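**Student:** Okay, predicted coordinates and the sequence, questions at the end:
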Amino acid sequence: MTQETVPQQGSFAQPKGLLQQMEELMAALNADLSQLDADLSAPRPARAPEPGNA
């Protein structure tokens, strides 16, 4: 068979080491968590009371 079973990453891409992949994933996770924390900490406008619950 002439087809390779390993997907190609492009002619200029070098395979990343596991440590580098983990560092990149942790950085992305940290950024996502920071954004989530900012979203949850932001002040929210007061909600109007629902009819019938006043």
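**Tutor:** Thanks, I have it.
**Student:** C-alpha from now on. contacts and neighbour counts both.
**Tutor:** OK.
**Student:** From Glu50, how far out is Asp37?
**Tutor:** 28 Å (C-alpha to C-alpha, to the nearest Å).
**Student:** Check Gly17 too.
**Tutor:** For Gly17, the distance to Glu50 equals 55 Å [C-alpha to C-alpha].
**Student:** Take this one as well and set it beside the first:
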Amino acid sequence: MSHEAVPEQSVSEQQDAPKGLLQQMEELMASLTADLSRLDADLQSSADRPPAGGVAH
């Protein structure tokens, strides 16, 4: 019987959740994209400074 109750709960959650989850995912992806862009810019600028920074032993 408890096996039948689980799908009912997940169905009711799915009716309320998708908009909230989709919005959260979009916000997280936008934040991640901004962070990655910043990191890329930092790496690009630091790569320009020392021409052989990571190669020296």
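**Tutor:** Cool, the structure landed. Please read all numbers here as calculations on a predicted model, not as lab measurements.
**Student:** Could you check which of Asp37 and Glu50 of the first structure has the larger neighbour count?
**Tutor:** Ranked by neighbour count (other C-alpha atoms under 10 Å), Asp37 of the first structure and Glu50 place Asp37 first, with 11 against 7.
**Student:** could you measure the more buried one against Asn30 of the first structure, distance?
**Tutor:** Counting by C-alpha to C-alpha - Asp37 of the first structure and Asn30 of the first structure are separated by 10 Å.
**Student:** One more: Pro45 of the first structure?
**Tutor:** Pro45 of the first structure is 27 Å from Asn30 of the first structure, by C-alpha to C-alpha.
**Student:** which of the two has more neighbours?
**Tutor:** Using other C-alpha under 10 Å, the more surrounded residue of Pro45 of the first structure and Asn30 is Asn30, with 12 against 6.
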